[in-house]
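Predicted model and sequence below, questions to follow.
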Amino acid sequence: MNSIYGNAFLALIAANSSDCKDGFFQRSVLDEAPETDNTRYSFPYEEEPINSRAWALQEWELCPRRLVFASYRLIYTCEERLRPGFKRDPFTGRCRTQLAPEANPHTWGTLVEKYSVRKLENPDDKLTALAGLAERFASLTEGNYGRYLAGLWEEDLLRQLLWRQWNTVDFRAPVASKRPETWRAPSWSWVSIDGPISCMPLAPEKCSPAILVSAEATPTSDVSPYGRIASGAITIRGPCVVSCASKGLRADLITDSTGWTKLRRGKKEFATVAFDTKEDGEVCDSPGKLHFLGILNATSKTWGLILITADDAKFRRVGVFFTDDNSAWLQEESVSIYTII
């Protein structure tokens, strides 16, 4: 897809069509929008049907020029000039795509967040529909961020592991994340859930108390390292605290508007957590142990992963947490090695 869309001279985008069976030459309610140097017209392009489809994101981002058949008018955009009536990119402030030459991990996180709110006809295409963008990112960054591992980049992996579900993309209709019926990606990857996610932002001052020992994500095909994977695992050595729900660990009944909730042990606050799915949050009611693995120290907080025991002495991710650096949590930590699948 990268070579196809990236080398195209012009992409014709039927933005106002719900699927391939719909036409896109409907008569517009706006017959004419006169151009002036001082007037800008606002058209809700973000609400067009095409923006709900996951496959369409890379078509938009990879093409250098686009002729968009929107509901209210015809729009032309390119990397050099912005025609009246079309808003500038909210991230760069320019008419360029997200994948400009100055691409960095923040750029990738922004793309992933945009991609995660879109829908797929076939859930197994979660990585495939993003493969073109991953290939372009690797090219633009000259491979400086290492291998592509199930939607994350090796050289920035510890920070990128701290993604979390985001259940309030629209306050009027919160979206609950869920895991697919069949295995698609390891639990440490955002690809393992369906639903909106939020990526850990770049922190100006950060250090990692954890060490990445190994990381693997095996593609199903030797032809494309950016498509579907057959297996994946990471091994991390870092500080951890083990606690058990049966010993008084409980979550508040009320979750804030961004998906975080307080986890308490007795009357004391233990950590602020965000579980990946509703089912994952139910571990607080089970007798099993929760492993809190510290990953990153940033903004006067310790951020990390919440793990539970899986098969063969391995662990599975169920959420993320943060706690203040001066928390009593740190007094209980010990260093351990975890293999997460």
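Structure received.

When you work out contacts or count neighbours from here on, use the C-alpha atoms and nothing else.
OK.

Ends of stretch 122-140, what's the gap?
By C-alpha to C-alpha, to the nearest Å, the extent of stretch 122-140 from end to end equals 29 Å.

Go through the helix or strand where Ala271 lies and flag the buried ones.
For Ala271, the host element (DSSP states H and E) is strand 268-275. Within strand 268-275, the residues that qualify as buried by neighbour count (16 or more other C-alpha atoms under 10 Å) are Glu269, Phe270, Ala271, Thr272, Val273, Ala274, Phe275.

For it, name the packing helices and strands.
Helices and strands touching strand 268-275, by 3 or more C-alpha pairs under 8 Å, 6 or more residues apart in numbering; DSSP states H and E, are strand 164-165, strand 261-265, strand 315-324.

who touches that strand?
Outside strand 268-275, the residues that touch it by C-alpha atoms under 8 Å, 6 or more residues apart in numbering are 164-165, 259-264, 281, 318-323, 329.

Walking through the stretch 51-200 of the chain, point out its helices one by one.
55-62, 105-116, 131-140, 157-160 (DSSP state H, counting those that start in this stretch).

circling back: in the contacts of strand 268-275, find the pair that's most separated.
Spatial extent of the contacts of strand 268-275 (C-alpha to C-alpha) is set by the pair Gln165 and Trp329 at 23.7 Å.

Between these two, which has more neighbouring residues?
Gln165 (27 against 17; other C-alpha atoms under 10 Å).

For that one, give its distance to Leu152.
15 Å.

now the longest strand anywhere in the chain: how far from the chain's centre is it?
Ranked by residue count and defined by DSSP state E, the top strand of the chain is strand 229-244. On the basis of C-alpha atoms, centre = their mean, to the nearest Å, strand 229-244 sits 19 Å off its chain's mean C-alpha point.

Can you list the helices and strands that the following helix or strand past it packs against?
As assigned by DSSP H and E, the chain's next helix or strand after strand 229-244 is strand 249-251. Counting contacts by 3+ C-alpha pairs under 8 Å, 6+ apart, strand 249-251 packs against strand 261-265.

Between strand 229-244 and the strand it packs on, find me the angle.
Counting by axes from the mean of the first three to the mean of the last three C-alpha atoms, to 10 degrees, strand 261-265 lies at 50 degrees to strand 229-244.

next up, a second structure to put side by side with the first:
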Amino acid sequence: MPDSDLSADSDITQAWYNLITMYTQRTLTRPRDRLNALAGIAEQYHQYWPYSKYFASLWEHQLPGSLLWSNHRHGDYHRRPDICHAPSWSWASRDGRAGMDWCSMNNGMYCTVIHCNITPAKKVNPISKVEDGGILVLEAIIQQATWSTDKDGFRDLFTVTGAPLDQYGSESGQSNIGLAYSDAIEKQQDANVYVAFVGQNVKEQCAHGLVLVPATDQIANTEAYNYPVFHRVGSFEAPLYWSSFPETWLQSK
């Protein structure tokens, strides 16, 4: 692709991300209609990306980077809807603002999308509301971790269970490797989580990824797919100069 085309596509992609951030700041009378309300604009963007599939607000060709939408810096927390609007890996699965800056900042990817599929509520209009849930299969580095609210209560402190104390460690002997941000207010906040590394901002020497908990419902379970199945509950950033653990994990791939 010529440099001019690459530049144009980059501008269009950034415009899409900016649109999502602005759109998710607005309040709808019926939050479950978020994807329907966006469908007309998504159709216009589909003219630029005619060969890219649309998965509940995420474009296929922008994966896995577009998974890095986040609630960081905004603190716009809402209770997770009782009725599923979209898969947990889509920002449309919860209410409130979705920051997209990590999506375009990451210039190194740690994971690969193996398979992605959603079921539109109306087959005649695949760029609209979806049926409950969706499948996203990633080949990724996943590690166990714990998270807890920091002393100021502004955001979550991301720590590794059983890690030795270092200069950034807590008094409990856990090593602080980064910061995690909840996607929504959950009915039950799990302290024990998993983290999946998605991308890296090389300039800032920072890794980004997803905070996950094992799926426990009857639809998404390990036995059905022969691999671990998770729900997304947050995102994280891990400065590689804070601790040696992230880099050690990444080198183990």
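Thanks, I have the structure now. Note that the structure is predicted; figures quoted are calculated from it, not measured.

just to revisit the earlier point, superpose on the second structure and give me the mean offset of the strand holding Ala271 of the first structure.
On superposition with the second structure, the mean distance recorded for strand 268-275 of the first structure (mean C-alpha distance after the TM-score superposition for the first structure) is 1.4 Å.

Show me which residues of the following helix or strand past that strand are buried.
Counting by DSSP H and E, the next helix or strand C-terminal to strand 268-275 of the first structure is helix 278-281. By 16+ other C-alpha under 10 Å, the buried positions in helix 278-281 of the first structure come out as Asp280, Gly281.

count of neighbours near Gln44 of the second structure?
Neighbours around Gln44 of the second structure, by other C-alpha under 10 Å: 11.

so what corresponds to it in the first structure?
Under the alignment by TM-score structural alignment, Gln44 of the second structure pairs with Arg136 in the first structure.

Surely its match and Asn2 touch.
Yes: counting by C-alpha atoms under 8 Å, Arg136 of the first structure touches Asn2, with 6.3 Å between them.

nearest to Asn104 of the first structure, of the helices and strands packed on strand 268-275 of the first structure?
Judging these by C-alpha to C-alpha, what sits closest to Asn104 of the first structure is strand 164-165, at 19.8 Å.

give me the stretch of the second structure that that closest one matches.
Alignment of strand 164-165 of the first structure against the second structure: residues 70-71, by TM-score structural alignment.

For that stretch, give me every contacting residue.
Counting by C-alpha under 8 Å, 6+ apart, Tyr77, Arg97, Ala98, Gly99, Met100, Trp102, Tyr181, Ser182, Asp183, Gly234, Ser235 sit against stretch 70-71 of the second structure.

now that we have those residues, which one has the most neighbours?
Scoring these on neighbours with other C-alpha under 10 Å, the highest-scoring entry is Asp183 at 30 neighbours.

show me the contacts for that one.
Asp183 of the second structure touches Ser70, Asn71, Tyr77, Arg94, Val233, Gly234, Ser235, counting by C-alpha under 8 Å, 6+ apart.

ok, these vs Tyr54 of the second structure, which is closest?
For the contacts of Asp183 of the second structure, the nearest to Tyr54 of the second structure is Arg94 (18.2 Å; C-alpha to C-alpha).

mind checking what the closest one lines up with in the first structure?
Counting by TM-score structural alignment, Arg94 of the second structure corresponds to Ile193 in the first structure.

Ok, His85 of the second structure next?
Match for His85 of the second structure (TM-score structural alignment): Arg184.

Count the neighbours of that match for me.
For Arg184 of the first structure, using other C-alpha under 10 Å, the count is 23.

right, and it touches Asp194 too?
No: the pair Arg184 of the first structure / Asp194 is not scored as a contact, 10.5 Å apart, by C-alpha under 8 Å.

Quickly list what's touching both of the two.
Here Arg184 of the first structure and Asp194 have no joint contacts, going by C-alpha under 8 Å, 6+ apart.

that older thread, now the match of Arg94 of the second structure, nearest residue through space, not along the chain?
Arg179 (4.4 Å; C-alpha to C-alpha, 6 or more residues apart in numbering).

Quick check: the gap between the one you found and Ala150 of the first structure.
15 Å.

Name the residue in those two with the higher neighbour count.
Ala150 (28 against 19).

ok, the counterpart of that one in the second structure - contacts?
Taking TM-score structural alignment as the criterion, the aligned counterpart of Ala150 of the first structure in the second structure is Ala56. Counting by C-alpha under 8 Å, 6+ apart, Ala56 of the second structure makes contact with Leu35, Ala86, Pro87, Ser90, Ala92, Ile118, Ile127, Ser128, Lys129, Val130.

Spatially nearest residue to Gly227 of the first structure, not counting backbone neighbours?
Nearest residue to Gly227 of the first structure in three dimensions, chain neighbours excluded: Thr128, at 4.6 Å (C-alpha to C-alpha, 6+ apart).

so can I have a markdown table of the helices and strands packed on strand 268-275 of the first structure showing distance to Ser334 of the first structure?
Shown next, in a markdown table, are those (distance: least, C-alpha to C-alpha, whole Å):
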| stretch | distance to Ser334 of the first structure |
| --- | --- |
| strand 164-165 | 25 |
| strand 261-265 | 19 |
| strand 315-324 | 16 |
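
Arg118 of the first structure: which of those is closest?
Closest to Arg118 of the first structure of these is strand 164-165 (C-alpha to C-alpha; 14.0 Å).

quick one: that closest one to the second structure mean distance?
Following the fit onto the second structure, the mean deviation recorded for strand 164-165 of the first structure is 1.7 Å by mean C-alpha distance after the TM-score superposition for the first structure.
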